[in-house]
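Novice: Structure for this input, please:
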Amino acid sequence: MANPNDRGNGVPPNNIHTGANNRKKGWLPWLFLALGLIALLFGLKRCSHDNGLARVDTAPVAVPATGGVAVLVGTSRLGGFLGGTEALPRTFVFEKLNFDTAKSDIRTADRSEVDELAAAMKQHPNARVRIVGYADARGAASSNATLGKERAESVKAALVAEGIAADRLETATGGENNPVDTNATSAGQAENRRTELIVLQR
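Specialist: I've put the predicted structure just below:
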């Protein structure tokens, strides 16, 4: 009786065996396809979440103010602005130049802000600015207007003492107007006892 697996007589074998390697190769493409579909679905889901997230810009933001003047928080960007070409006038809010209640003296801790302003103006000798002093809403409006002017004059005097020509510095008062915080709390009142700087000329 002939051996059914004997290939010597030219007759193909009756039984064809598929080895383990052939079985593995058969399901690998399906595995890769399934993994690819999972990765695609995950990516689409992530994109949809990203589109719903608000992007937070750490950089400082220009906020419209009365008359279309933009308010830039902090004088640290003043030098860059004076060297640029952005529209004038532009208002800068001092980061830390506030006053004690009913006082117009510059606090020792806030002197660095004046130093920074003086340095920027020395680097840009054609610059002219207006300093505006403010008060919180306690007391009479007329008294707060006077106090705001005194605070602006105090900052001007400090700049003149650092070598800035007086004719480059104007002063004005905002009194208790245009508060940047609530006047219902002591912390808000402290924020409103401030000075602002308006760049008039580069």
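
Novice: Going by C-alpha atoms from here, please, whenever you check contacts or count neighbours.
Specialist: Will do.

Novice: which ones are touching the closest residue to residue 88 other than its chain neighbours?
Specialist: Excluding its sequence neighbours, the residue lying closest to residue 88 (Cα to Cα, 6 or more residues apart in numbering) is residue 200, at 6.3 Å. Counting by Cα atoms under 8 Å, 6 or more residues apart in numbering, residue 200 makes contact with 88-90, 127-130.

Novice: Next SSE downstream of the one helix or strand residue 37 maps to?
Specialist: Assigned by DSSP states H and E, residue 37 belongs to helix 20-51. Per DSSP H and E, helix 20-51 leads on to strand 63-64 as the next helix or strand towards the C-terminus.

Novice: Show me where this structure has its helices.
Specialist: Here the chain has its helices, by DSSP state H, at 20-51, 78-82, 111-123, 141-161, 186-192.

Novice: Would you tell me which of those gets closest to residue 103?
Specialist: Residue 103 sits nearest to helix 141-161 of all the helices of the chain, at 7.7 Å, using Cα to Cα.

Novice: what's the angle from the closest one to helix 111-123?
Specialist: Orientation check (axes from the mean of the first three to the mean of the last three Cα atoms, to 10 degrees): helix 141-161 against helix 111-123 gives 60 degrees.

Novice: Which strands or helices does helix 141-161 pack on?
Specialist: helix 111-123, strand 128-134, strand 169-175 (3 or more Cα pairs under 8 Å, 6 or more residues apart in numbering; DSSP states H and E).

Novice: What are the contacting residues of the first one?
Specialist: Helix 111-123 has contacts (Cα under 8 Å, 6+ apart) with 75-76, 78-79, 94-97, 127, 155, 158-159, 162-164.

Novice: Next, the second sequence, to be compared with the first:
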Amino acid sequence: MTRWVYILQEVAGITTTLAESRARLADLVGAANIEADRHVDNAFHFALNQTGIERFRSGPAKAEGWVEHDRADPWASTAAPAAAGGLPKWLPWLLLAVLALLAILAFRSCGGPKVDAPEVETAAVEPLPAPDMPALPKIETPQPASTGLASYLEGTEPTPRRFIFDNLNYETDSARLAADASNVVGAIVVILKQHPTARVGVVGYTDSEGDDAANLKLSQDRATSVSQALQAQGIAADRIEARGLGEADPIASNETADGKAQNRRTELVVLAR
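Specialist: You can find the predicted model right below:
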């Protein structure tokens, strides 16, 4: 009659191969008495003949962690072998942990005796005075020159004052004024001729796209183009200063296309009346 024995790989810290386990079992019962072997789940199974079973039962095999079992299907799981007998060693510890958890939950639900906390008188706290903060500078958005320049030059408000050339266009990526720019410049010339003592500055700006140095040069070239256009229509050169500031002093966000369009501008700054 053939019977099966097996050894769990984790028994007593054992970590072996199937061949090593077979060699050890051969020392205990004789290699000729081992008829087959299997590796199922976490155990090595060996089929022994009657002689091997007798040597297995009379020798030290069981003391080393070997277990005898009688299974019709040696490939069945070893999770709960028939010959192991009794409860798993870890089951009492699991039950003890569950009981401890239940005891903790029961204690928390009881809450223990209620203790009234003494009333603590709190003194009134006066609010701290607000710190003195300097006034933030007001960001001035330039007014269109076509609507505000004349009235400003006729008034008494202090200088300098910024205006923006509205609808003043250039050729793409160039300082050359567009064909329709002469009408815009001409309207400013009429106003400046009516106030012959006024001195102005022409300041060019770009958005944040591109190289900083290239933007600075483009803004300077565009300011110079507008200054030359004013001079060509009769404004004296000593009444005009041209300057480019690149992407400095944005009046809108450079994160949107509309904001970038607003930042690409040319301003007229009244320096003196």
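
Novice: Now compute the TM-score of the two chains, please.
Specialist: Once superposed, the chains reach a TM-score of 0.62 (TM-score structural alignment, normalised by the length of structure 1), with 137 aligned residues with a Cα RMSD of 2.0 Å.

Novice: so where is the helix holding residue 37 of structure 1 in structure 2?
Specialist: Per TM-score structural alignment, helix 20-51 of structure 1 has no counterpart in structure 2.

Novice: cool, stretch 78-94 of structure 1 as well?
Specialist: Going by TM-score structural alignment, stretch 78-94 of structure 1 sits over residues 149-165 in structure 2.

Novice: So for that stretch, what gets flagged as buried?
Specialist: 149-150, 152-153, 161-165 (16 or more other Cα atoms under 10 Å).

Novice: Tell me who's in contact with residue 7 of structure 2.
Specialist: Counting by Cα under 8 Å, 6+ apart, residue 7 of structure 2 touches 43-45, 65-67.

Novice: so what corresponds to residue 149 of structure 1 in structure 2?
Specialist: Aligned by TM-score structural alignment, residue 149 of structure 1 pairs with residue 220 of structure 2.

Novice: Surely its match is in contact with residue 247?
Specialist: No: taking contacts as Cα atoms under 8 Å, residue 220 of structure 2 lies outside contact range of residue 247: 11.3 Å.

Novice: picking that back up, most tightly surrounded among the helices of structure 1?
Specialist: Highest mean neighbour count of the helices of structure 1: helix 141-161, a mean of 20 (counted as mean count of other Cα atoms under 10 Å).

Novice: quick one, it and strand 169-175 angle?
Specialist: Put simply, helix 141-161 of structure 1 runs at 160 degrees to strand 169-175, going by the same axes, to 10 degrees.

Novice: about what we covered before: run the contacts of residue 200 of structure 1 past structure 2 and keep the common ones.
Specialist: Retained in structure 2 (both residues aligned by TM-score structural alignment, their matches' Cα atoms under 8 Å) from these: 88-90, 127-130.

Novice: and residue 64 of structure 1, what does it touch?
Specialist: Residues near residue 64 of structure 1 by Cα under 8 Å, 6+ apart: 70-71.

Novice: Is there a neighbour count for the counterpart of residue 209 of structure 2 in structure 1? I'd like the number.
Specialist: By TM-score structural alignment, residue 209 of structure 2 lines up with residue 138 in structure 1. Residue 138 of structure 1 has 14 neighbours, counted by other Cα atoms under 10 Å.

Novice: Kindly provide the distance from residue 138 of structure 1 to residue 173 of structure 1.
Specialist: Distance from residue 138 of structure 1 to residue 173 of structure 1, counting by Cα to Cα, to the nearest Å: 16 Å.

Novice: How about residue 104 of structure 1?
Specialist: According to Cα to Cα, residue 104 of structure 1 and residue 173 of structure 1 sit 12 Å apart.

Novice: Same check on residue 143 of structure 1?
Specialist: Distance, residue 143 of structure 1 to residue 173 of structure 1, by Cα to Cα: 11 Å.

Novice: what about residue 4 of structure 2, neighbour count?
Specialist: Using other Cα under 10 Å, residue 4 of structure 2 has 23 neighbouring residues.

Novice: That one is in contact with residue 44, isn't it?
Specialist: No: between residue 4 of structure 2 and residue 44 there is no contact, the gap being 10.2 Å when judged by Cα under 8 Å.
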